[in-house]
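Asker: mind folding the following:
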Amino acid sequence: MKIDVARNLLAVKQRVAKAALAAGKAPEDITLVAVSKLASPDSVRALVAAGHRDFGENRVQDGLRKVAEVAGDNLRWHLIGRVQTNKVKYISPFHLVHSLDRWELAEKMSNYALKMGIQFQCLLQVNVAADPAKAGISLDEADDFLA
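Answerer: Take a look at the predicted model:
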């Protein structure tokens, strides 16, 4: 049985639009990131053919492989997993890092970006529950971190 990727993508986009409107948001302001971490390059290409552009990978190595295998100038790759500091030099192909979760990583990214003359786009991960089992900057540190 063949999956109709285009139809499924449309259905998800319609659900997202409905939820956005219910929340008083404009649907076009929402970015749907297809998590492709377990998907084959062919599956990702099927989504690209259906018009999707944003893909998320949780491992740097897997993401780099997909970036190389699924070429496209208008594709945006998101790094959604925790980044090891020794992988910072490999993350520049990613459009957005969703998991800036500690000072040490921020310092490594900043130093590398300055050295290479590049910028990283990041989302700060905040551990609002102060759960020691979870990653993220503490809520108390967030203001200082962003300053």
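Asker: from here on, contacts and neighbour counts on C-alpha atoms
Answerer: Will do.
Asker: stretch 33-44: how far from the chain's middle?
Answerer: Centroid separation for stretch 33-44 versus its chain: 13 Å, with CA atoms, centre = their mean, to the nearest Å.
Asker: what about it, how long is it end to end?
Answerer: 12 Å (CA to CA, to the nearest Å).
Asker: what do you get for stretch 78-91?
Answerer: With CA to CA as the measure, the ends of stretch 78-91 fall 10 Å from one another.
Asker: check which residues of it are buried.
Answerer: Within stretch 78-91, the residues that qualify as buried by neighbour count (16 or more other CA atoms under 10 Å) are 78-83, 88, 91.
Asker: can you show me the strands along the protein?
Answerer: 34-35, 54-57, 76-79, 96-100, 122-124, 126-127, 137-138 (DSSP state E).
Asker: flag every buried residue along the fourth one.
Answerer: So the one you mean is strand 96-100. Along strand 96-100, the positions that meet the burial threshold by neighbour count (16+ other CA under 10 Å) are 96-100.
Asker: and for residue 137, nearest residue in space, chain neighbours not counted?
Answerer: The spatial neighbour of residue 137 that comes closest, neighbours along the chain excluded (CA to CA, 6 or more residues apart in numbering), is residue 126 at 4.7 Å.
Asker: alongside the first, I'd like the structure of this one:
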Amino acid sequence: MSIAENIAQVYRQIEAAVAKAGRNHDSVRLLAVSKTKPADDVRAAYAAGQRSFGENYVQEGIEKVQALSDLDIDWHFIGPLQSNKTREVASHFDWVHSVDRLKIAQRLNDQRPDDLPPLNICIQVNVSGEDSKSGISPAELPSLVEAISQLPRLRLRGLMCIPAPAEDEAAQREPFHQLAGLLSVLPAGDTLSMGMSGDMEAAIAEGATWVRIGTAIFGRRDYSNH
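Answerer: A predicted model of the protein is given here:
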């Protein structure tokens, strides 16, 4: 199937999950995860109506931002972010979903160009408690929220998680339920970035507002260059 057909299929799945959860039809947005995929694939998705794209690798993402500067794309950085890469992200992206410590937030704030609107931020929370996963612990969240809320070039929108894989829907829903319960810690939180191809329905059932879908749109990824 083509990228356009894949996007249409994903939207049908989102609409079905939203209806099953009894939510408003426009309450969930699709973030097309284009990491490792060429700019031409992003352009094809854009031609099919997709406007929001997620990138995990700073240099690759910036190359695509620049190659596709003729399109009004909403660019989201969703991967781990090192402090030596914050300037590039602050200058080129509209959202960062993966902030997990104050140092990163402070640098994004200080390096956000004055001619751009405040950078939309989600705090990544390690809801599964996995040592291998990035993200702040739920107990540390309130103090980080308070600190980020004082940074004028950032707009704290919500929370993100990448939970451990689970087979059945009940097990999938548990970490999403936990993340949704933490959103009230944010003064004006309106965003839950959670759910990927394998657990999207569970995430939508628990209140996801962004679902991050890559393989179902663009096909399997080639990680040989990463």
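Asker: still on that earlier bit, looking at the strands of the first structure, which is closest to residue 65 of the first structure?
Answerer: Residue 65 of the first structure lies closest to strand 54-57 among these, at 10.3 Å (CA to CA).
Asker: onto which residues of the second structure does that closest one map?
Answerer: Following TM-score structural alignment, the partner segment of strand 54-57 of the first structure in the second structure covers residues 52-55.
Asker: that stretch vs the first structure, average offset?
Answerer: With the two structures superposed, stretch 52-55 of the second structure lies on average 0.7 Å from its match in the first structure, counting by mean CA distance after the TM-score superposition for the first structure.
Asker: next, the buried residues of that stretch.
Answerer: Along stretch 52-55 of the second structure, these residues count as buried under the neighbour rule (16+ other CA under 10 Å): 52-55.
Asker: in the first structure, what range does the longest helix seen in the second structure match?
Answerer: Looking across the second structure with DSSP state H, the single longest helix is helix 3-21. Aligned by TM-score structural alignment, helix 3-21 of the second structure corresponds to residues 5-23 of the first structure.
Asker: which of the residues in that stretch are buried?
Answerer: Of the residues in stretch 5-23 of the first structure, those with enough neighbours to count as buried (16+ other CA under 10 Å) are 5-6, 9, 13, 16-17, 20.
Asker: let's have the strands of the first structure in JSON lines, adding distance to residue 25 of the first structure.
Answerer: What follows is the strands of the first structure, written out as JSON lines (distance: least, CA to CA, whole Å):
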{"stretch": "strand 34-35", "distance to residue 25 of the first structure": "20"}
{"stretch": "strand 54-57", "distance to residue 25 of the first structure": "20"}
{"stretch": "strand 76-79", "distance to residue 25 of the first structure": "22"}
{"stretch": "strand 96-100", "distance to residue 25 of the first structure": "21"}
{"stretch": "strand 122-124", "distance to residue 25 of the first structure": "20"}
{"stretch": "strand 126-127", "distance to residue 25 of the first structure": "23"}
{"stretch": "strand 137-138", "distance to residue 25 of the first structure": "27"}
